[in-house]
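Colleague: When you get a sec, could you give me coordinates for this:
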Amino acid sequence: MSGLGQIWEQLIQAVCRPPRDEYRIQDLLGGVGGVFSFGHTKARREDFQLTNTRGKRLEVSRFLNARTHTTTEPLPTVIYCHCNSGSRRDAEEAVFRLLPDGISVVCLDFEGSGMSEGDYVTLGAHEVDDVQCVIQHLRENGKASVIGLWGRSMGAVTALLCSQRDPSIAGIVCDSPFSRLRDLMLELAEEMKIPVPKYLVKVALAFLRRSIRSRAGFDIIEVAPIAKVEEAFVPALFGHAEDDTFIPKRHSELLYEKYSGEKNFVTFEGDHNSHRPLFFHTSVVIFFHNVLQLERSGAGPASASGLTSGLDRELFSFHSGGRQQVFPACHTTLCFATRPSPPFHPLLTSFILCFIRVRCFFFS
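Modeller: As a prediction, the model looks like this:
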C-alpha cells in the first residue's frame, strides 16, 4: 500500500475502528466467579450473550445487589453505554454508584467493541440497535421493571437516539455527547488551523464519508442526534466537562436547547476523559431515583444512594474471590483515542495536505 493509501487507511481506522479494548473475563468486576463486594455492598455479575439485528454476537453483563439478585421480580435497571474505544468494563462508575440502592446495572460490548463480534464501531448509528436488543431481552424475560440509560461520549449519543426511538425509557444520562458528527469533524480540522480553504476540507470529508459508508455500513452525515432530539420526550440529564477540547461543551448546550423532554444540564471541571466529580455522580443518582421511581427510605435519595457508603472517598476497598484490591472511587472511561492509536487530528491534517497535492487515485 502506498504512503498516501496508508494515511487514508489510518484515517478510516481512526473514525470507525479505534483501538479495541481487549480484556479477559477475569478483568470484569467479580472476576471469573462474578461475586464481589465494595463498601457495604455485596454484588453479583451475570454474563450472557445476545444476537443483534445484524447477526453479531453481543457480550452482556448484568450486575445485581446481593439483596436483590435472588428475586424473580423485575428490577429497576440502568443500561450503561460505553464510548467508541471502550467496553462494558467502563460501567464500573455506574455499578459503584447505583448498585447500593438495588438498581440493576446492565452493560454490553457494542458490536465491534470488547468481546462482541464485529469489526467496526459506528458512533451511535448501529449501537442504538444493540441497546434496543438488550432492552427487548430484559423486558421479554421479566428482568427489568423500568429502564434508564447512562452513556458517555458515543454512548451518550446512543442514549439520545434511543430516547427518540423508545419513549418508554424512563430517563437518560448523557455525558459529553456530540450534536452532529460531521460538524465535530469539521471543527477538529478547523482547530488544527490547516492553511487550506474550507471547501477542500469539506471535499476531503465527502471522500471520507464514502469510504466509511462502504467499509462500516453507516453514513457519517446521518449520525446527528441534534436532528432527533426535538422528537424525544424522555427525561434527560446532560453533563459536560468545562475544558473538553475534543467534544466542546457547546455540543451539549445545543442538544439541551433543542431537547423536548424534561431536562437538566450540569457542568463540571475536567476534560473529555477525566474522572467525573462526586457532584456529577450525585446528580446522576438523584436523577435515576426520580425517573426510576424508587421507593425512598431514610433521609432521601442522596443518603440512600451509596454516596455515604464510603464510595465518595478517593479510594475504596474492592473484594473479589477472597482478594482485596484498592480501586479509584470513579473509574475513568477511556474515550476517543486515549488508548494508543494514531491521533485523529494529525491524521486528518496529513490527509488533507496529501489530498491537495495528489489526486485521490485510490478511489477509482
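
Colleague: C-alpha only now, for contacts and for neighbours.
Modeller: Fine.

Colleague: Buried residues, the longest helix anywhere in the chain. List them.
Modeller: Ranked by number of residues, the top helix in the chain under DSSP state H is helix 198-216. Across helix 198-216, burial judged by 16 or more other C-alpha atoms under 10 Å covers Val201, Lys202, Ala204, Leu205, Leu208, Arg209, Ser211, Ile212, Ala216.

Colleague: Format those as CSV; extra columns: distance to Val128.
Modeller: Formatted as CSV, these follow (distance: C-alpha to C-alpha, whole Å):
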residue, distance to Val128
Val201, 29
Lys202, 27
Ala204, 27
Leu205, 24
Leu208, 23
Arg209, 20
Ser211, 22
Ile212, 18
Ala216, 15
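
Colleague: Out of those, which comes closest to Thr77?
Modeller: In terms of C-alpha to C-alpha, no member of those lies closer to Thr77 than Ala216, at 30.9 Å.

Colleague: I'd like to know how far the closest residue to the closest one other than its chain neighbours sits from Ser145.
Modeller: The shortest distance from Ala216 to any non-neighbouring residue, by C-alpha to C-alpha, 6 or more residues apart in numbering, is to Tyr120 (6.0 Å). For Tyr120, the distance to Ser145 (C-alpha to C-alpha, to the nearest Å) stands at 32 Å.

Colleague: one more to put side by side:
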Amino acid sequence: MFDGYCRQIMQPNRVMYNKSDLECGFPRQDFQLQGLQCSLYKCNQYTQSCILYLHGYNGSRLEAVQYAPLACKNDFDFCSFDFQAAGQSLGDFVTFGLKEEENIAVVVRHLKEKYLHVILWGRSMGATTALMYTQKNENIKCLVLDSPFLVLEDVVINLIKLKLHTPDIINKGLYLLIRRSIAKLFQFQINKVQLPLNLNITCPMLLLSSKQDSLIPQYHFDTIFKGYQGLKRQVVLQCNHNEQRSSEIVQTIIAFIQAMTPQTRFSPTKFPNRLLGDLDEEKYIATGIKIKQKIMRNQSVSSHNKNSAQIQKEKALMQLSNLK
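Modeller: Just a heads-up that it's a prediction; the model follows:
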C-alpha cells in the first residue's frame, strides 16, 4: 500500500483529452519532438515572438488552451507541450523539473529556429522547471512564474498533510519513508529537486504568488523573488494553489510580456527565404522602428476602436508598473 502511494506521486494519472479539445479559434500546428507532444497556435500576424507555456504537476498542454487566444490576439504565437510522463507524451514517471528541464531545452531549440524571442510562462512545477532551465541558458527573453516551489521536500510534506491531516512531526517521518521508497522504486532522489538561493538570471521576471497557497509555503516565493538577479515584478494573488486564474490576471501577464518584448513585424515577401531566428536582432528592431515611424507619418488619425484599445493597453501597463 505504501509503495502504491509513492507510485501515485511519481506516476500521477495522465490528463485524457482529444485533439479537438486543443482548439482555441486560432490556427494550430501539432508536432512531436523526441516523444513530446506539442501544439503551436499561430496569431494572425507575422511575429518574432513565441510564448512557451509549461504546465504544472499532473497537468498537460490542455491547461494552456484557455490562455492561447489572448496571447494570439496580442500578436504572440503560443506553444505548449506535454512534459514527459504527462498527457500524451512518452515517459515512465515525472521528476518535478530535473528531466523536464531537458524537455524545455528540446522545445526551445526547435522554437529558436523560427523565433527571435522565446518567453517562458510556467505554472507550479512548470515555473520551477523554467527557472532550472533559464539558470543555465541565456536564450529566454522573459519569464512568467506562477507559483514556483523552491524545495520539493516542503511540497511533498504539505501533500501528506493535506491528505492525512496529521501533525508536522509525523509528516516529516512519513516524508523520509516516502523518499527512501521512491529512491528504491524509481532510482530517483526527490531531495535533489531544489533551486539555489541566488538565481543567476538576468532576464525580466513576473512572479505570481499567494499567501493562501496551502501547498507551497510563502517563504518559497519570498526567497525566489529576493534571490532573482534581473528586473522583477510580483503579483500577489488571493487564491489557492490550483484555482483558475482570472481574466484580469491573464491580461496582466500578457501586458508584462508586451512591455518586456519588442513587437516588430516583417513582411514575408521581403524576407522570403529567412526564418525569424536568422534575423539580426538589433538591425531588425531598428528597421521595425523606422517602418513604424513612416507609417505614423503617413497614416491619418486612428479610429475610435484603435484609440480605445491603446487606452486599455496603457492602463494595463500603468497598473503593472505599480506592482511590487
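
Colleague: Quick one: list the elements packing against the longest helix of structure 1.
Modeller: Under the contact criterion of 3 or more C-alpha pairs under 8 Å, 6 or more residues apart in numbering; DSSP states H and E, helix 198-216 of structure 1 touches helix 3-16, helix 181-191, helix 344-357.

Colleague: I'd like those as JSON lines, with mean neighbour count appended.
Modeller: Below are those laid out as JSON lines (neighbours: other C-alpha atoms under 10 Å):
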{"stretch": "helix 3-16", "mean neighbour count": "18"}
{"stretch": "helix 181-191", "mean neighbour count": "17"}
{"stretch": "helix 344-357", "mean neighbour count": "18"}
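
Colleague: Arg61 of structure 2 reaches Phe78, doesn't it?
Modeller: No - between Arg61 of structure 2 and Phe78 there is no contact under C-alpha atoms under 8 Å: 11.2 Å.

Colleague: In structure 1, what residue spans correspond to helices?
Modeller: Using DSSP H, helices in structure 1 cover 3-16, 92-98, 127-140, 154-165, 181-191, 198-216, 249-258, 278-291, 301-304, 344-357.

Colleague: Relative to Pro235 of structure 1, which of these is closest?
Modeller: Closest among these, using C-alpha to C-alpha: helix 278-291, at 7.4 Å.

Colleague: for the closest one, packing partners?
Modeller: Helix 278-291 of structure 1 packs on helix 92-98, strand 171-175, strand 236-241, strand 263-268, helix 301-304, going by 3+ C-alpha pairs under 8 Å, 6+ apart.

Colleague: could I get the ones you listed as a markdown table with distance to Ile135 of structure 1 and mean neighbour count?
Modeller: Output for those, formatted as a markdown table (distance: least, C-alpha to C-alpha, whole Å; neighbours: other C-alpha atoms under 10 Å):
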| stretch | distance to Ile135 of structure 1 | mean neighbour count |
| --- | --- | --- |
| helix 92-98 | 17 | 23 |
| strand 171-175 | 13 | 28 |
| strand 236-241 | 18 | 25 |
| strand 263-268 | 22 | 16 |
| helix 301-304 | 25 | 18 |
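
Colleague: Make JSON lines from the ones you listed and add distance to Cys83 of structure 1 to it.
Modeller: Shown next, in JSON lines, are these (distance: least, C-alpha to C-alpha, whole Å):
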{"stretch": "helix 92-98", "distance to Cys83 of structure 1": "13"}
{"stretch": "strand 171-175", "distance to Cys83 of structure 1": "10"}
{"stretch": "strand 236-241", "distance to Cys83 of structure 1": "14"}
{"stretch": "strand 263-268", "distance to Cys83 of structure 1": "19"}
{"stretch": "helix 301-304", "distance to Cys83 of structure 1": "27"}
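
Colleague: Out of the ones you listed, which gets nearest to Ser153 of structure 1?
Modeller: That would be strand 171-175 among these, by C-alpha to C-alpha, at 6.2 Å.
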